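In: coordinates for the following, if possible.
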Amino acid sequence: MSRLVELEANGPRKLDADDVDEQKGDVAICQCGLAETFPFCDGSHRQTRDEAPDQRYVYDEDGTRAVVDRIVSDEESD
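Out: The predicted structure follows:
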């Protein structure tokens, strides 16, 4: 499976004591790219559990998922 993920920022995010979950004592980093609290995990990955390995997906801002044939950039290729 593949997934289109759009990010609005770049560069590092420095973690501090406020980033540690007081109940769990840990910090979970998002790997799906869908978390509203990115780069921290908020459980959004749960909506990807039934993604098929041979499909490409795009998620809207409201979490609506669509299967796409391909992802095309408006950038010119060399």
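In: C-alpha from now on. contacts and neighbour counts both.
Out: Noted.
In: which other helices and strands contact the strand or helix carrying Val58?
Out: For Val58, the element it lies in under DSSP states H and E is strand 56-59. Applying 3 or more C-alpha pairs under 8 Å, 6 or more residues apart in numbering; DSSP states H and E, one finds that strand 56-59 contacts strand 2-4, strand 65-68.
In: one more to put side by side:
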Amino acid sequence: MIIDRETFTDIAKHLEAASEGLLSAATGVASLCPEIDPGEPASFKWLSLIESMVAVNGEITALETVLRAVLEANREEIAAARASGASS
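Out: A predicted model of the protein is given here:
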């Protein structure tokens, strides 16, 4: 077994909470954001903040993909063990 069910579930819950928290923060930032004028330095800071949040969301998405791969590897390992046990 690559990862036990309890650990997998715990990681998945934390990723979901992080994703929801980031979405809430980004929504809040967007609602606070003044009219965007690309020529204004303050607007650049707002846009930079939102872009940073999008980048973090990309990392969370990558972690979710890795976690799914681990789950699939678990399934394959269990199936192989069952097949090996059945042929013995």
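In: what's the TM-score here?
Out: Once superposed, the chains reach a TM-score of 0.22 (TM-score structural alignment, normalised by the length of structure 1), with 43 aligned residues with a C-alpha RMSD of 5.2 Å.
In: that older thread, with distance to Tyr59 of structure 1 added, can I get the helices and strands packed on strand 56-59 of structure 1 in CSV?
Out: Listed next are these as CSV, based on distance: least, C-alpha to C-alpha, whole Å:
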stretch, distance to Tyr59 of structure 1
strand 2-4, 7
strand 65-68, 4
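In: buried deepest among the ones you listed, which one?
Out: Greatest average neighbour count among those goes to strand 2-4 (a mean of 16), per mean count of other C-alpha atoms under 10 Å.
In: packing partners of that strand?
Out: Going by 3+ C-alpha pairs under 8 Å, 6+ apart, strand 2-4 of structure 1 lies up against strand 56-59.
In: hang on, Leu4 of structure 1 packs against Tyr59?
Out: Yes - the pair Leu4 of structure 1 / Tyr59 is scored as a contact, 7.4 Å apart, by C-alpha atoms under 8 Å.
In: can you pull out the helices in structure 2?
Out: 5-32, 41-87 (DSSP state H).
In: in the first one, which residues are buried?
Out: Buried positions in helix 5-32 of structure 2, judged by neighbour count with 16 or more other C-alpha atoms under 10 Å: Ala12, Leu15, Ser19, Leu22, Ala26, Val29.
In: count the neighbours of Ala73 of structure 2 for me.
Out: 15 (other C-alpha atoms under 10 Å).
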